[in-house]
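In: Give me coordinates for this.
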Amino acid sequence: MSDSVLQILFLLVSLLAQASRAAPKLARPNCAERCGNVSIPFPFGIGAACFQDDWYEIVCQQNNTLPILNKIRLRVLDISLPDYSASTNGMISVSVPAIYSNSSCGGDRVGGPVSLEGSQFVFSQTWNVFASVGCNTLAILNSTGSEVVSCRPKCAGTNISQFSACSGRNGCCQTSLPFDLQGFNVDFKEEGGHQGCQYAFLANRSWFLRSDSIDLYDLRLNNPFPVVLEWGIANNTNYALDLNSTYGGDIEMPFMQCYCDRGYGGNPYLIGGCQDINECEDLRICPGTCVNKPGDYDCVQGRKTVKFILIGVGAGLGALLLCLFLWRLYKYIKKRKQINLKEKHFKRNGGLLLQRELSSPEGNVEKSKLFNSKDLGKATDNFNEDRILGQGGQGTVYKGMLTDGKIVAIKKSKVIDEGKVEQFINEVLILSQINHRNVVKLLGCCLETEVPLLVYEFIPNGTLYQYLHDPNEEVPISWDTRLRIAMEIAGALFYLHSAASIPIYHRDIKSNNILLDEKYRAKVADFGTSKSVSLDQTHVTTVVQGTAGYVDPEYFQSSQYTDKSDVYSFGVVLVELLTGQKPISSVREREGKSLATYFINSMEENCLFDIVDAQVLKEGKKEEIASVANLAKRCLNLNGRNRPPMKEVAMELEGIRKLQHASGVQLNQEDREATQSYAAVLKPSTSLHADVIAFSDAQPFLPIATW
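Out: Predicted coordinates for the structure are as follows:
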């Protein structure tokens, strides 16, 4: 066989061997392996179940860039595993602050004692030194109350020399540490009176001796200093070590070391952590052809090379096929788990109940109301944060585009109580059947995910609140537009109260929950969890909820919500349209922060036209404005029984608008359609069902939501 063929086969064996070996894992499975630029090997770890015990816990701070040894709150600079070939113990480099003799050295930077007692850590005698900077002061390093070592820096004159080797003269001295130091403190004994700032510290010997001279003036600016700790595991620890590892260590140390065997590298504290090292990557290791094998290698020449190459090719192909099989098996198991999880979520979120409604002969909910999680994930780019329209107490809303190109708003609800699943499905069924031009339409839902997903039509032009109160709005809102919006809201509420198949109480009417479509038509939004009561009860008893400035005072006192509570909230919105003022404002401190109270007081004092918006005064007739204001005042009556029903409110607004246009203002095609639709809605209802549904809390379809 020619040399060129042998070289090609050898290259193939090397590539297959490299492909079959994964990089050794240093951390436990599913645990972070790095914090910033520091590798975190087990028994150290970040997060629960990722470290051996509290002494090995690492906390990753400052956006996952700063590792802290949590037990002693010291910054970690580096962690290394025991190295069999170099005969070194496991080491961890940390930042330890200096200890100052008094506060004149830096105010609150006076350091304190450091203790490792109870751990499997010691301050390394090999790698560290104890140093002191000052003049004619004895620095004594104590451990558990007894003197260990001391250091006395001297000054040739009265000051510290700026540049000098730390040799005991010129203001700096250093000395070695004892063998198994686990804690220390420093005492200072001045000789010859107060000597000013004195400080002492431990430091890595290689860092401290990085140059022949040290700027002693700037030395304390390096505080804290890098210090090396040697670490291991307790001698009585019951460890399931890797098969290719061994343990041992210095019997005088308070810990045991684990090493990967010769020819292996990685983490010996993990099962499978020690993996074969390919010595053949070093081209100088063999005079002939190098063939790697577990834990070792062979140098071969001549015909033996072919045999080893063929064995290597066979082993490599076998390993490759095994990896391929395991990968396919993993993908299959993962897919089955996802299917089972979707089925579990579907059942928990009420999917079976909804399916029963869909399959019943009398059910009239379209099957297209059920979306699958894959399509909605694709529509929202897997719920990318850039797609978020708004967030609130009930969930997060995303903007999405379905496969047919339709733009929708998708609400990702929070986890619902399993005891309320039937109510949740009831809400979906009811809302999907509401069909009114001024009510945001529910298009469907998805129950395969951990939390339910609701799909609504997308409304592009924000909220009435923004339209009224945005200081950047260049074009003022005309009186005709305000009157039309008020009529549309009133018509929608009348439809919900009296003309829908099942009467609905909204429970959170406010300008933030009135959306404006591309033609600035009003859309009532914010339908949440429903409650059903028999019609003859006339109210819903709930925990008081709502938005300050809009809540019916009668409901606030009694916790009994009625259709007249919606009327009160609408009255506040009507006053907003008249005055252009916010429902709660600290600017009205003297008159009252509540817009409703401020408006009623102004009406009673005959000062209505003092608070009406300038655009309304400019375009509207005073009798029209007065009629709308009197209607708003009736809606805001503190006694709910004296408030008009929404049917009467809608009819009065329609009448005012008809009189307005009869006096000379021409209706455009859209306004004529709106007026005709309300005329149809306002016909007497012939039948009402025996349930009342009250909705609140979520705002799932705002382009710019205010939660």
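
In: can we go C-alpha only for contacts and neighbour counts from here?
Out: Fine.

In: Kindly provide the distance from the closest residue to residue 631 other than its chain neighbours to residue 671.
Out: Leaving out its chain neighbours, the residue that sits closest to residue 631 by C-alpha to C-alpha, 6 or more residues apart in numbering is residue 649, at 7.3 Å. Remark: distance between residue 649 and residue 671 (C-alpha to C-alpha, to the nearest Å) = 19 Å.

In: Please say which of the two ends up with more neighbours.
Out: Neighbours per residue (other C-alpha atoms under 10 Å) separate residue 649 from residue 671, with residue 649 holding more: 26 against 14.

In: Who are the packing partners of the one helix or strand the more buried one maps to?
Out: For residue 649, the host element (DSSP states H and E) is helix 646-662. For helix 646-662, the elements it packs on are helix 479-494, helix 622-635, judged by 3 or more C-alpha pairs under 8 Å, 6 or more residues apart in numbering; DSSP states H and E.

In: The ones you listed into JSON lines, with extra columns for mean neighbour count?
Out: Formatted as JSON lines, the helices and strands packed on helix 646-662 follow (neighbours: other C-alpha atoms under 10 Å):
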{"stretch": "helix 479-494", "mean neighbour count": "23"}
{"stretch": "helix 622-635", "mean neighbour count": "19"}
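
In: Let me know which of these is the nearest to residue 205.
Out: Among the helices and strands packed on helix 646-662, the nearest to residue 205 by C-alpha to C-alpha is helix 479-494 (78.1 Å).

In: helix or strand right after the closest one?
Out: Helices and strands here follow DSSP H and E; after helix 479-494, the next one along the chain is strand 504-505.

In: Tell me the helix or strand right after that next one.
Out: Strand 504-505 is succeeded, C-terminally, by strand 514-516 (DSSP H and E).

In: one more, for comparison:
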Amino acid sequence: MFQPKSMEVVLMLGLGLLLVAANCTPATAVPSSECRRQCGNVEITYPFGIGMNCSMPGGFDVTCQRDLNGFPKPFIGGRELLDISLTNSTIRVLNPITTYCYNDTTPEQQLINGTTEWLKTDRNSPFRFSEIRNKFTVIGCNTLGVIANNNSGSEYLSGCFSYCGRNLSAQTDSSCSGMGCCQTTIPKGMDFNAVVLGVIKGASNTSRTWKGFGQQCSYAVVTEAAAFSFRTTYITTTGFSDMAAGRAPAVLDWSIRNGTCEVAERNLSGSYACRSANSKCFDSTSGSAGYVCNCSQGYEGNPYLPDGCKDVDECNQGRPCPPDGVCRNTVGGYRCYCPTGRKYSQSNNTCVFDTGLLIGVTVGFLGLMIFSFFGYMILQKRKLKKVKQEYFRQHGGLILFETMKSEKGLAFTVFSEDELRQATNNYDKSRIIGKGGHGTVYKGVLKGKPVAIKRCTLIDERQKKEFGQEMLILSQINHKNIVKLVGCCLEVEVPVLVYEYIPNGTMYELIHGGNQELQTSFSTLLRVAQEAAEGLSFLHSYASPPILHGDVKTANILLDENYMAKVSDFGASILAPSDKEQYVTMVQGTVGYLDPEYMQTCQLTEKSDVYSFGVILLEVLTGEVPLKLYGPEATRSLTSNFLSAMKENSLSTVVASHVTEQESTELIRGLAELAKNCLDMCGSNRPSMKEIAHELSRLRKLSIHPWVQLTMEETETQRLLRGPADTSFETESSGIGYPGPDGANQPINPVSSYYAR
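Out: Have a look, this model is predicted:
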């Protein structure tokens, strides 16, 4: 330890009070909306304010001044204000640092008295140093710092001594533990302080401490403990004092100096500061009489303003309830609800089994089940029979039976629900061959023949009333390019349709199938498209009354054992209305194929099917899907991309490469023009399905015999675009194929059948 030889250490502390007469605080008032609430980067929240009648009386007035750079900064009580906390009832200010710097020439064995720094306040001031958040801090070598306070006659004197070893250069940055820096607590309720700083030099065994370092500095200040970090460079430089122009952050508690809550609440209409209806009063803990306000639990905001405390939606702030519970916000709080059979335990915030409820419900349920079992079974059988009879009647089953009796040659069967369940092994999931928005399709066996059984999702009231009549019409459709409707089941809520089974997948799978090595020839796709057009033409022109498909797409064009096209899913279509002013209540179909005119008018016509077929022609030409969910927005819609290419006379940019290699320019241009006409925005300008089928037949002949259409003016570029003649084409009777390694046609592997939309 350092021991001075012939000197006495005398520390003189001068304590003074600057008392300002306290006036009674007038009644609080709501600040004007024109009051300034921002100074620089600091938000000035009430009860603090800038200007006349903008702050609560009693020392909360803030001034906004500009520094040398013209930047505005707030000040209160002569100290720069850093921030305000309503929740903690604190402010942060910059507190002056007591500084003393010296050098090697200072005489040894001499006491050096530093300057004294005061924080002078009114005894009725709302501010007190926070004894929790502040520390009295001393920095320097062999430095003694003392802090004194005289609060209401209660004197306080404390300090600490900072010591440096012989080798100052070996000192390292560390916590403030006495080596180069020391800290001590301050008393509760300290409203001002006097600081005395002393440096002791002189012992021969420590005189080398200062040698070679030139100027050294010592500091003492009441500062925020969390904001302070000791550095050894503070001893040999003025760095600590220079950080904020000789100031360090300190935390001041504040409160309303109108007595305790008990006293203040007697004058609710007067000077009582807790103005929000959802606020609470708390006695101040800063060491003197006063109180503070906070929002009640479940509220947040400013308790010093009317309606300042707003309800907090705890359910949107994390998960206050258990993971398996449900949170419901209430005014000023929230409630947790648990699933049935569990109850909320607030102690550990979990949902636990409600054993009492569970036992009671279980016993009651078992008793009820035993008592009602036999009666229920009898009633259920009777009810089921009546329900089936009612469904049968609603769906026109009686009319259907009478017609079938009178027309004995009608090849249509009404199946029972039990027959269809048996045919599908009770609708086993392994029997599913297709799913869509309108239903699920199962493969079944009825009377030794494979069939496709479609369970529709729903039908509207109009279809319920006319279902039997429509089944009669659809059952009479007999065309090689339309899937045959074998029968139906009417004794269920939503009728079940039974079609002939088509084994070899869909046109969609031919065009977009994953096995690119088995790419279908263009002439084959053209044949399938023509056959589909023939089927749709029959529905539009030869069925009586005409039938509108409503969901024409490649996924609804099936391929039979000879790979002939079969139009499917017309069973969920509508008969063409005799009244042209009839409209559908909801637009149905597949995105990418929907007619824009149909979407706009909600009136389905035969030209709506024509538009959808135009999209199919684009798939044949380009090999692309109608709508992409990725890539550039301009190329996501196949229709828009194609029409733009036609307009810019750049058809070759969208046509698939294998098409340009296989077919002539004239054929490609003819098919593109046909697709363009089908996609006309005005339905009346589009061709009929009959005209489309005729044009496709003509184009097929051009595909089979391309040399017939060649002229002497054909250019070499056209020949290259057309490519070699397609040798893989086969007639309808011989099926379809692709050219193998030896030039012979190889069969395409069947793919899973798909019926549902």
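
In: Got a TM-score for the pair?
Out: Put the two chains on top of each other and the TM-score (TM-score structural alignment, normalised by the length of the first structure) is 0.48; 392 aligned residues with a C-alpha RMSD of 4.3 Å.

In: Quick check: buried residues in the helix or strand containing residue 360 of the second structure?
Out: For residue 360 of the second structure, the element it lies in under DSSP H and E is helix 355-394. Neighbour counts over helix 355-394 of the second structure (16 or more other C-alpha atoms under 10 Å) mark 388, 390, 391, 392, 393, 394 as buried.

In: show me the contacts for the last one.
Out: Put plainly, it is residue 394 of the second structure. Neighbour list for residue 394 of the second structure: 464, 465 [criterion: C-alpha atoms under 8 Å, 6 or more residues apart in numbering].

In: Residue 343 of the second structure versus that one, what's the distance?
Out: To residue 343 of the second structure, residue 394 of the second structure is 47 Å away according to C-alpha to C-alpha.

In: What of the third one?
Out: Residue 391 of the second structure sits 44 Å away from residue 343 of the second structure, taking C-alpha to C-alpha as the criterion.

In: The second one now?
Out: Distance from residue 390 of the second structure to residue 343 of the second structure, counting by C-alpha to C-alpha: 44 Å.

In: now do residue 645 of the second structure
Out: Residue 645 of the second structure is 65 Å from residue 343 of the second structure, where distance means C-alpha to C-alpha.

In: Can I get the helices and strands packed on helix 646-662 of the first structure in CSV including distance to residue 523 of the first structure?
Out: Formatted as CSV, these follow (distance: least, C-alpha to C-alpha, whole Å):
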stretch, distance to residue 523 of the first structure
helix 479-494, 7
helix 622-635, 20
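
In: Compute the number of surrounding residues for residue 601 of the second structure.
Out: Applying other C-alpha under 10 Å, we find 11 other residues in the vicinity of residue 601 of the second structure.

In: give me the number of residues near residue 700 of the second structure?
Out: For residue 700 of the second structure, the tally of surrounding residues (other C-alpha under 10 Å) stands at 19.

In: May I ask which helix or strand encompasses it?
Out: Per DSSP H and E: helix 689-704 holds residue 700 of the second structure.

In: elements contacting that helix?
Out: Here helix 689-704 of the second structure touches helix 522-541, helix 665-678, going by 3+ C-alpha pairs under 8 Å, 6+ apart.

In: List of residues touching the shortest one?
Out: Right, helix 665-678 of the second structure. With C-alpha under 8 Å, 6+ apart as the test, helix 665-678 of the second structure has contacts from 610-611, 613-615, 617-618, 621, 643, 660, 685-687, 692, 695-696, 699, 702-703, 718, 721-722.

In: angle of it against helix 689-704?
Out: Going by axes from the mean of the first three to the mean of the last three C-alpha atoms, to 10 degrees, helix 665-678 of the second structure is angled at 170 degrees with respect to helix 689-704.

In: Just want the angle from helix 665-678 of the second structure to helix 522-541.
Out: 30 degrees.

In: list the buried ones in helix 665-678 of the second structure?
Out: For helix 665-678 of the second structure, the neighbour count (16+ other C-alpha under 10 Å) marks 665, 666, 667, 668, 670, 671, 672, 674, 675, 676, 677, 678 as buried.

In: quick check, nearest of those residues to residue 155 of the second structure?
Out: Nearest to residue 155 of the second structure among those, with distances taken as C-alpha to C-alpha, is residue 676, at 99.4 Å.

In: how near is that closest one to residue 647 of the second structure?
Out: For residue 676 of the second structure relative to residue 647 of the second structure (C-alpha to C-alpha), the value is 10 Å.

In: cool, residue 261 of the second structure as well?
Out: Using C-alpha to C-alpha, residue 261 of the second structure is found at 82 Å from residue 647 of the second structure.

In: And for residue 434 of the second structure?
Out: Counting by C-alpha to C-alpha, the gap between residue 434 of the second structure and residue 647 of the second structure amounts to 39 Å.
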